[in-house]
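Enquirer: predicted model, plus sequence, below.
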Amino acid sequence: MVFVTALLGLLAPFVERARGAVAPAVPGVVWWTVLVGLSLSGLLAVQLRTARAMALSRADVTRLSASDAPELHDRVERLSALLDRQPPAVGLIDSTTPNCFSVGGGDPMIVLSSGLREQLTDAELDAVLAHELAHLQNRDATVMTLATFLPALASDRPVAGLPRWLRANLFGGAVLFALIVAAGWTDPTSPVSLLVAAGLSLVLGGVGLGVLATPVVYLTHRLSRDREFAADRAGAMLTGEPEALASALRKLDDAVESSPETDLRSMDSLVEGLCLLPYGFSRDESADDDGLTIKLRSHPPTDRRIERLQSVAAELEGGEDESLTRPELS
């Protein structure tokens, strides 16, 4: 929102001329409201497309056709039919780290690692696929793909090689500089004035970005934790076997804890935020922390997720609520 406002502010003189030529009778407030709304919609569409492509590219995903993995496609089609939805595409990551994630958009996809396929039983694999389908059915994958876009953008090329504090200052400074110029606090025709504004923006931009980003990241991670619980429950309802999902979570978590770091692939927060378990396809914590980083848990603790699944199993066994026998996904 800040970025769109700053950009439109810079373009204000040209936008006003366009309004005078195209729709002079339209009040300025209405004109700008519609323009901001359309700009935000376009930005969100670009974010979803870009974030989806970034996630699949960074994870080095290979799309699997039905002939490549017929048994896996059969599972996805069978579970999708229970939800009365078209089955998503299926992708594979050649990694020994067991994990999976899903991405939304016009071409939704469930992505699994080779390590996950090798370590799970049939019932556990069904449970994990049902969990990811629940995310897609509830559009969690689309929401979280968008939510993880902006944090990941700061680590993307061409600034990936820069220290984190400088990356933050560059992005925050660019927006702050646009706001300063758009607000008329500096003379855009004066090189010295623009240079001073750019310097102040670079120095203060990272601070401003951190202040704005902290609540956004916190709320995003809170949303992620809540949606993981919801997808766990919905997936368990879909298969009718909450114990299988609990077993899969425990098995995968234990497998990663015991894996040597040399066998694991480094992965950034964009992919980690979308995964079944919160480590992406890596448990490597040896990377240097060269700047300000907001450390928040994006997933509920595995033990807490298992406890809730055990409660679901008890409800199903006791038949406390007839609605529990069918998945209700909104």
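Expert: Thanks, I have it.
Enquirer: from here on, contacts and neighbour counts on C-alpha atoms
Expert: OK.
Enquirer: what strand or helix carries V90?
Expert: Assigned by DSSP states H and E, V90 belongs to strand 89-93.
Enquirer: what comes into contact with the helix or strand just after that strand?
Expert: Per DSSP H and E, strand 89-93 leads on to strand 100-103 as the next helix or strand towards the C-terminus. Under the criterion CA atoms under 8 Å, 6 or more residues apart in numbering, residues 52, 108-113, 116, 132, 135-136, 141-142, 145, 271, 274-277 lie in contact with strand 100-103.
Enquirer: run the chain-centre distance for the following helix or strand past strand 100-103.
Expert: Counting by DSSP H and E, the next helix or strand C-terminal to strand 100-103 is strand 109-113. Remark: strand 109-113 is offset 14 Å from the chain centroid, using CA atoms, centre = their mean, to the nearest Å.
Enquirer: how big is the angle separating strand 109-113 from strand 89-93?
Expert: Per axes from the mean of the first three to the mean of the last three CA atoms, to 10 degrees, the angle that strand 109-113 makes with strand 89-93 is 30 degrees.
Enquirer: next up, a structure to set beside the first:
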Amino acid sequence: MNTVRTFMLLAALTALFMGIGYLIGGAGGAAIALVVAAGMNLFAYWNSDKIVLRMYKAQRVDETSAPNYYRIVQRLAQNAGIPMPATYIVDSPQPNAFATGRNPEHAAVAATSGLIEMLTPEELAGVMAHELAHIKNRDTLTMTVTATIAGAISMLANFALFFGGNRNAPGGFIGVLALAILAPMAAALVQMAISRTREYSADRGGAEISGNPLWLASALERIDATARRTRNAQAEGNPATAHMFIVNPLNGEGRDNLFSTHPATGNRVAELRKLAQGMAAGRTRG
């Protein structure tokens, strides 16, 4: 269901792009803008892991420098059936984690020092299993495609604001400018909805990789409570990366509203507890 919803949201982004492209510059202008935006995002896709890890001053670790953390990731990667990702620690008191990389063969996971210090081994395994699920599901690719289309929409919107677009389009000059202002906002909302959808999928996938949904449920509750009152300086300086983390590093949300990059933690925990009950019932029947 989450996969179907993701494709529907991507289709909505594509339709929005095609609509604004037609109204502003016709088919030719839309095609040129898409090519330029695709080139920009292709560069980001191939280099996103290096850019993000450098941005957060992440330090790579191994079995010698961080044995417990490294072995947890190693065991979970084996469970997930994916190559061992490069493993990093970010020096930050805020408990959080993220995954990056263009595919399972070129992936990295990072946990903050605050996360490793605060969580039990079981809770840490729940969190890192969630990040490995993102890698296994190729969510980085999904979000890159989303960014490509949204970036193209923003480029067309900027063109309309500076040059006025196609005055013969339906609604005339005013209509084009109104669409130029509203379209990027709509694209951002769809991006956020896709991000929330992928979080639910990674929660479920992570629970299957770790074997116990309650480990992640417990970790999410503890992370969310602490992250709300602990500032993440790097994330505050780079808010565009907020969607990468397991919980929003910028602020807490009381519900799944339109402007949230993450589902509300309470909703995620409830889903994980339902999953745990279902797994327990399946073992009982078995």
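Expert: Looks like it came in fine. The model shown is predicted, which means the values in this text are computed figures rather than measured ones.
Enquirer: now do the strand holding V90 of structure 1: which elements does it pack against?
Expert: strand 62-64, strand 109-113 (3 or more CA pairs under 8 Å, 6 or more residues apart in numbering; DSSP states H and E).
Enquirer: reformat the ones you listed as JSON lines; add distance to D303 of structure 1 and mean neighbour count.
Expert: Listed next are these as JSON lines, based on distance: least, CA to CA, whole Å; neighbours: other CA atoms under 10 Å:
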{"stretch": "strand 62-64", "distance to D303 of structure 1": "32", "mean neighbour count": "16"}
{"stretch": "strand 109-113", "distance to D303 of structure 1": "22", "mean neighbour count": "24"}
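Enquirer: TSV please, covering those and showing distance to S266 of structure 1.
Expert: Below are those laid out as TSV (distance: least, CA to CA, whole Å):
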stretch	distance to S266 of structure 1
strand 62-64	18
strand 109-113	14
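Enquirer: and of these, who's closest to A123 of structure 1?
Expert: A123 of structure 1 sits nearest to strand 109-113 of all those, at 15.6 Å, using CA to CA.
Enquirer: how deep is L182 of structure 2 tucked in, by neighbour count?
Expert: By the criterion of other CA atoms under 10 Å, L182 of structure 2 has 12 neighbours.
Enquirer: any idea which helix or strand carries the counterpart of it in structure 1?
Expert: Here L182 of structure 2 is matched to V211 in structure 1, going by TM-score structural alignment. For V211 of structure 1, the enclosing helix or strand under DSSP H and E is helix 191-239.
Enquirer: just checking, what packs against that helix?
Expert: Partner elements for helix 191-239 of structure 1 (3+ CA pairs under 8 Å, 6+ apart): helix 122-137, helix 140-147, helix 164-182, helix 242-257, helix 302-318.
Enquirer: pipe those helices into a markdown table and attach mean neighbour count and distance to P87 of structure 1 per row.
Expert: Listed next are these as a markdown table, based on neighbours: other CA atoms under 10 Å; distance: least, CA to CA, whole Å:
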| stretch | mean neighbour count | distance to P87 of structure 1 |
| --- | --- | --- |
| helix 122-137 | 25 | 9 |
| helix 140-147 | 24 | 15 |
| helix 164-182 | 21 | 38 |
| helix 242-257 | 19 | 20 |
| helix 302-318 | 16 | 25 |
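Enquirer: nearest to A12 of structure 1, of those?
Expert: Comparing these by CA to CA, helix 164-182 comes nearest, at 7.7 Å.
Enquirer: could you check how far the closest one is from the centre of its chain?
Expert: Distance, centroid of helix 164-182 of structure 1 to centroid of chain: 23 Å (CA atoms, centre = their mean).
Enquirer: same check on stretch 241-257 of structure 1?
Expert: Averaging C-alpha positions (CA atoms, centre = their mean) puts stretch 241-257 of structure 1 22 Å from its chain's average.
Enquirer: which residues of structure 2 does it align to?
Expert: Counting by TM-score structural alignment, stretch 241-257 of structure 1 corresponds to 212-228 in structure 2.
Enquirer: show residues contacting that stretch.
Expert: 94-96, 115, 119, 122-127, 130, 203-204, 206-207, 247, 249, 251-252, 265-266, 268-269, 272-273, 275-276.
Enquirer: swap in stretch 304-316 of structure 1?
Expert: Contacts of stretch 304-316 of structure 1 (CA under 8 Å, 6+ apart): 229, 232-233, 236, 241-243, 245-246, 249-250, 321, 324-325.
Enquirer: and the residues you listed as a markdown table, adding distance to A174 of structure 1?
Expert: A markdown table is the format used below for the contacts of stretch 304-316 of structure 1 (distance: CA to CA, whole Å):
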| residue | distance to A174 of structure 1 |
| --- | --- |
| F229 | 38 |
| D232 | 40 |
| R233 | 43 |
| A236 | 46 |
| E241 | 51 |
| P242 | 48 |
| E243 | 50 |
| L245 | 45 |
| A246 | 46 |
| L249 | 42 |
| R250 | 44 |
| D321 | 54 |
| L324 | 51 |
| T325 | 53 |
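Enquirer: pick out the most distant pair among the residues you listed.
Expert: R250 and D321 (27.0 Å).
Enquirer: so how many other residues sit close to V196 of structure 1?
Expert: 12.
Enquirer: count of residues packed around the aligned residue in structure 1 for A99 of structure 2?
Expert: The alignment partner of A99 of structure 2 in structure 1, by TM-score structural alignment, is S102. Neighbourhood size, S102 of structure 1 [other CA under 10 Å]: 31.
Enquirer: ditto for E63 of structure 2
Expert: The tally of other residues near E63 of structure 2 (other CA under 10 Å) stands at 12.
Enquirer: surely it is in contact with Y70?
Expert: Yes - if you go by CA atoms under 8 Å, E63 of structure 2 and Y70 touch, sitting 5.6 Å apart.
Enquirer: what residue in structure 1 is paired with Y88 of structure 2?
Expert: By TM-score structural alignment, Y88 of structure 2 lines up with G91.
Enquirer: ok, Y56 of structure 2 next?
Expert: For Y56 of structure 2, the residue aligned by TM-score structural alignment is A59.
Enquirer: ok, that match touching D94?
Expert: No - if you go by CA under 8 Å, A59 of structure 1 and D94 don't touch, sitting 9.2 Å apart.
Enquirer: contact partners for V36 of structure 2?
Expert: Taking CA under 8 Å, 6+ apart as the test, what V36 of structure 2 contacts is A152.
Enquirer: next one: V109 of structure 2
Expert: Per CA under 8 Å, 6+ apart, neighbours of V109 of structure 2: P85, A86, T87, Y88, A97, F98, A99, T100, M128, E131, L132.
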